[in-house]
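Trainee: generate a structure from the sequence data that follows.
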Amino acid sequence: MSVSLDAYTPAQVMEFVARAGVAKGNMRLDKVFFSAVSAGGLLGLACGTALSTNTSPWFQENAPGLIRTIGALVFPYGLCMIILTGADLCTGSFMYTTVAALQRQLPWYKMLLHWFVTFWGNLCGSLFLVAIIFGYGEVFSTDPYKSEVISYATKKQVTPEFQQIFLRGIGCNWLVCLACFFGIQGRDLTSKIIGIWWPIFGFVSLGFDHVVANMTFIPLAIWLGAEDITVGLYVWKGVIPTLLGNIVGGGVFAGTYYWYMYLLQGESMSLAALRRGQYTSETTTPTTAGGKDDVEATAGVVEKTA
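Mentor: All right, here's what the predicted structure looks like:
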């Protein structure tokens, strides 16, 4: 019995990434915004789970690496929900729309506009979760959870220098965009979830910085009264270096690199060929059951023919 890996090739995945970038870049701005609000809230839920998991005083004192690893194992469900529902995370957009723009299928100004709208939508969704669900819901209002939130945010904002956060931001979104890549590469739901899970586990276990995750971690600490963290400090060290690093990691290390490897100089098949099903075996054809705009979530979904 032979063993085969039922997945798209990297070149085929990059065609889907370009296609998703075109769809996202041309989406109505109100839909982009509310999609980004949803993504910010969904990732915030995963941030809350990670904080709850890390609230283990004995482990923090005696085995900090182990408890961070355990927290990293549960965090990826946030990006799974985002990708599989087709929501828009600005960090993923740094790859999708960059590839579409490099392919000359999306104007550069639309790429930048999509980045702008998704960033503010993600922030609104995250702050809604922080204030309404976590804040007034008093999810982290008592110790030891309150102390863990403040301690975690302090380690992310006060201790490291600006350039350190920037470099961690590069590593973070390099891995996040690989998770998006693997999420498209798998043909079935299980494969997509597994593909998404491990790169996200990697960035969290290494303590890298994600600009949208910081939209929950840091404002929540401010809400709970962290003395050493102000809004100004958050913008200076929680937004600017992380955002710049995430842009480089997603747009250059992931998007531009894989575009250069697989799409430059017409070395891969056209999108028309993909739609005709030339990328699949004779027994499969693509389907768009998720809707024409839900390219990211439906990429790789196939159905059997008679």
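
Trainee: from here on, just use CA atoms for contacts and neighbour counts.
Mentor: Noted.

Trainee: what helices and strands are in contact with the helix or strand where Ile222 lies?
Mentor: In this structure, Ile222 is located in helix 211-223 according to DSSP states H and E. If you count contacts as 3 or more Cα pairs under 8 Å, 6 or more residues apart in numbering; DSSP states H and E, helix 211-223 packs onto helix 29-54, helix 90-102, helix 108-128, helix 145-157, helix 240-247.

Trainee: make it 6 Å
Mentor: Applying 3 or more Cα pairs under 6 Å, 6 or more residues apart in numbering; DSSP states H and E, one finds that helix 211-223 contacts helix 145-157.

Trainee: for the helix it packs on, give me every contacting residue.
Mentor: Residues from elsewhere that reach helix 145-157, judged by Cα atoms under 6 Å, 6 or more residues apart in numbering: 55, 140, 218, 221, 226.

Trainee: repeat that with 8 Å
Mentor: 51-52, 54-55, 140, 217-218, 220-221, 224, 226, 228-229, 233-234, 237-238 (Cα atoms under 8 Å, 6 or more residues apart in numbering).

Trainee: okay, buried residues for the helix or strand just after it please.
Mentor: Toward the C-terminus, helix 145-157 is succeeded by helix 162-185 as the next helix or strand (DSSP H and E). For helix 162-185, burial by neighbour count (16 or more other Cα atoms under 10 Å) applies to 162, 164-185.

Trainee: with stretch 194-213 instead?
Mentor: Quick answer for stretch 194-213 (16+ other Cα under 10 Å): 194-213.

Trainee: can you check stretch 214-233 too?
Mentor: So, applying 16+ other Cα under 10 Å, buried residues of stretch 214-233: 214-222, 224, 226, 229-230.

Trainee: repeat for stretch 105-116
Mentor: Quick answer for stretch 105-116 (16+ other Cα under 10 Å): 106-108, 110-112, 114-115.

Trainee: ok, the nearest residue to Gly207 once chain neighbours are set aside - contacts?
Mentor: Distances taken as Cα to Cα, 6 or more residues apart in numbering place Arg168 nearest to Gly207, at 7.8 Å, with adjacent residues excluded. Applying Cα under 8 Å, 6+ apart to Arg168 gives the contacts 207-209, 242, 245.

Trainee: coming back round to it: okay, the buried residues of stretch 214-233 in a markdown table with distance to Glu148 next?
Mentor: Shown next, in a markdown table, are the buried residues of stretch 214-233 (distance: Cα to Cα, whole Å):
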| residue | distance to Glu148 |
| --- | --- |
| Asn214 | 15 |
| Met215 | 17 |
| Thr216 | 14 |
| Phe217 | 11 |
| Ile218 | 12 |
| Pro219 | 14 |
| Leu220 | 11 |
| Ala221 | 9 |
| Ile222 | 13 |
| Leu224 | 11 |
| Ala226 | 11 |
| Ile229 | 14 |
| Thr230 | 17 |
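
Trainee: and this one, please, so the two structures can be compared:
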Amino acid sequence: MQTENTRTGALSPLEAAQSTFETALHHLNEPTQLAFFKNVFGALLLSFGGIFALIVSQGSPGLEETNPGLPKMLMGATFPVGLVLIYFVGAELFTGYPMWLAMLAFSRRGRPIQYLRALVIPWLGNLAGALLVSSVFSVATQTLTPEPYKSGIISLITSTVIHAKWHVILLKAIGCGYLVTLAMFVGSQNQDGISKALGLHLPFFISTAIEFPHTVEYMYLGSLAMMLGAEMSVWMFFWKCLLPVTLGNIIGGALFTGAYLWWVYLYCEDGERAKDWLLSDGQQDM
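Mentor: This is a model prediction of the structure:
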């Protein structure tokens, strides 16, 4: 369908929701090895964005005392560079899958085993990529081992994970799941490069600046802090860092973005046109 928004280079919300649904169908049937390596590559890019963000935000420790909001703003402004690159090269992150799977589940598409595979394989691929960057490109290269970066990273994880309560981490992660999937949706709405980059960047900027944890971000930051000497065991890394962040991101992405897009644009708004599309274009991709 042609709309004014389409002719000016942007999809309407309805068209973007339909495009997101088509992407979900694709990922549901994606070969396992392809899904794994696309998520390894996605984690590499996001983690390299993490290196950049840590260099910028932790390089002036005096700022934390005189202007504690500025390092958070610097972190928020730089970390999303990785997400923009991921979208431009066609890599993936685990945090997008809850949105896609929620839209499919409400439309009664796919089988439970497909849903399980679509969560586990990307998560493992992201973990592999994040560990590679933290161990090889952050520690072995000594990029982040000198001061003030070392103590700054340890302090960051100590405050956001080690000393934080489990349920607080979970609640913050729900907010991140919502914001990062919103970034993906807004990015898919815009067709030109600059608008797409801004759409991807701004919601993730908010999430990172207010320290709402992202699964892949904390796969990288948590493992890096452990290697630098943070008082966090492997058990704590999985139980108190990755588990609440992963669950929170799933809840936020599935309910706050996936369910919303399905309900508003594929079920309620312009109902007959959306239902016709679900039975025609959407069905052809199965």
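
Trainee: that older thread, what residue in structure 2 is paired with the residue nearest to Gly207 of structure 1?
Mentor: In structure 2, the residue matched to Arg168 of structure 1 (TM-score structural alignment) is Lys172.

Trainee: equivalent analysis for Tyr109 of structure 1, please.
Mentor: Counting by TM-score structural alignment, the partner of Tyr109 of structure 1 is Ile113.

Trainee: from Ala173 of structure 2, how far out is its match?
Mentor: 25 Å (Cα to Cα, to the nearest Å).

Trainee: again, but for Thr160 of structure 2
Mentor: For Thr160 of structure 2 relative to Ala173 of structure 2 (Cα to Cα), the value is 11 Å.

Trainee: just to revisit the earlier point, now, which of the buried residues of stretch 105-116 of structure 1 sits nearest Ala63 of structure 1?
Mentor: The closest of those to Ala63 of structure 1 turns out to be Trp115 (Cα to Cα; 38.7 Å).

Trainee: Thr242 of structure 1 matches what in structure 2?
Mentor: Aligned partner of Thr242 of structure 1 by TM-score structural alignment: Val245.

Trainee: state the distance from that match to Leu132 of structure 2.
Mentor: In terms of Cα to Cα, Val245 of structure 2 sits 20 Å off from Leu132 of structure 2.

Trainee: the two: who's more crowded?
Mentor: Legend: neighbour count by other Cα atoms under 10 Å for Val245 of structure 2 and Leu132, higher for Val245 (33 against 18).

Trainee: distance of that one relative to His201 of structure 2?
Mentor: On the measure of Cα to Cα, Val245 of structure 2 and His201 of structure 2 end up 20 Å apart.

Trainee: now Leu179 of structure 2: closest residue in space that isn't a chain neighbour?
Mentor: The nearest residue in space to Leu179 of structure 2 (Cα to Cα, 6+ apart) is Pro203, at 5.4 Å.

Trainee: got it, and Phe204 of structure 2?
Mentor: Val180 is the one closest to Phe204 of structure 2 (Cα to Cα, 6+ apart), at 5.5 Å.

Trainee: how many residues are close by the closest residue to Trp174 of structure 1 other than its chain neighbours?
Mentor: Counting by Cα to Cα, 6+ apart, Gly249 is the residue found nearest to Trp174 of structure 1 once chain neighbours are left out, at 4.5 Å. Burial of Gly249 of structure 1 is recorded as 28 neighbouring residues (other Cα under 10 Å).

Trainee: wait, Gly249 of structure 1 touches Leu167, no?
Mentor: No - here Gly249 of structure 1 does not reach Leu167: they are 9.0 Å apart, not a contact under Cα atoms under 8 Å.

Trainee: so what sits against both of these two?
Mentor: Joint contacts of Gly249 of structure 1 and Leu167 (Cα under 8 Å, 6+ apart) do not exist.

Trainee: so how far is Phe36 of structure 2 from Glu92 of structure 2?
Mentor: From Glu92 of structure 2 across to Phe36 of structure 2, the span is 9 Å (Cα to Cα).

Trainee: do Pro146 of structure 2 as well
Mentor: For Pro146 of structure 2, the distance to Phe36 of structure 2 - Cα to Cα - is 33 Å.

Trainee: now Ile154 of structure 2
Mentor: 30 Å.

Trainee: repeat for Leu83 of structure 2
Mentor: 17 Å.

Trainee: more neighbours, the two?
Mentor: Neighbours per residue, other Cα under 10 Å: of Leu83 of structure 2 and Phe36, the larger number sits with Leu83, 25 against 22.

Trainee: that one -> structure 1?
Mentor: So, by TM-score structural alignment, Leu83 of structure 2 is matched to Leu79.

Trainee: what does Ser138 of structure 2 give?
Mentor: In structure 1, Ser138 of structure 2 lands on Phe134 (TM-score structural alignment).

Trainee: which residues does that match contact?
Mentor: 140, 220.

Trainee: so it, which of the three states?
Mentor: helix (DSSP: H, G, I helix; E, B strand; the rest coil).

Trainee: and the gap between the closest residue in space to Trp115 of structure 1 that isn't next to it in sequence and Phe253 of structure 1?
Mentor: Nearest non-adjacent residue to Trp115 of structure 1, counting by Cα to Cα, 6+ apart: Cys90, 5.8 Å away. Noted for Cys90 of structure 1: a distance of 16 Å to Phe253 of structure 1, by Cα to Cα.

Trainee: same question, Ile133 of structure 1
Mentor: 35 Å.

Trainee: between those two, who's got more neighbours?
Mentor: Phe253 (20 against 14).

Trainee: show me what that one lines up with in structure 2.
Mentor: Using TM-score structural alignment, Phe253 of structure 1 sits opposite Phe256 in structure 2.

Trainee: secondary structure class for its match?
Mentor: Applying three-state DSSP: Phe256 of structure 2 is helix.

Trainee: go ahead and confirm it touches Cys176.
Mentor: No - with contact defined as Cα under 8 Å, Phe256 of structure 2 does not count as touching Cys176 (10.4 Å).

Trainee: burial of Leu5 of structure 1, as a residue count?
Mentor: Leu5 of structure 1: 7 neighbours (other Cα under 10 Å).

Trainee: against Gln164 of structure 1, how distant is it?
Mentor: 38 Å.

Trainee: can you name the residues in contact with stretch 113-128 of structure 2?
Mentor: So stretch 113-128 of structure 2 is in contact with 27-29, 32, 35-44, 92-94, 97-98, 101, 216, 219-220, going by Cα under 8 Å, 6+ apart.

Trainee: which of these count as buried?
Mentor: 27-29, 35-44, 92-94, 97-98, 101, 216, 219-220.

Trainee: so who does the most centrally placed residue in structure 2 touch?
Mentor: In structure 2, the C-alpha nearest the mean C-alpha coordinate belongs to Thr95, at 4.3 Å (Cα atoms, centre = their mean). Residues in contact with Thr95 of structure 2 (Cα under 8 Å, 6+ apart) are 177, 180-181, 214-215, 249-250, 253.
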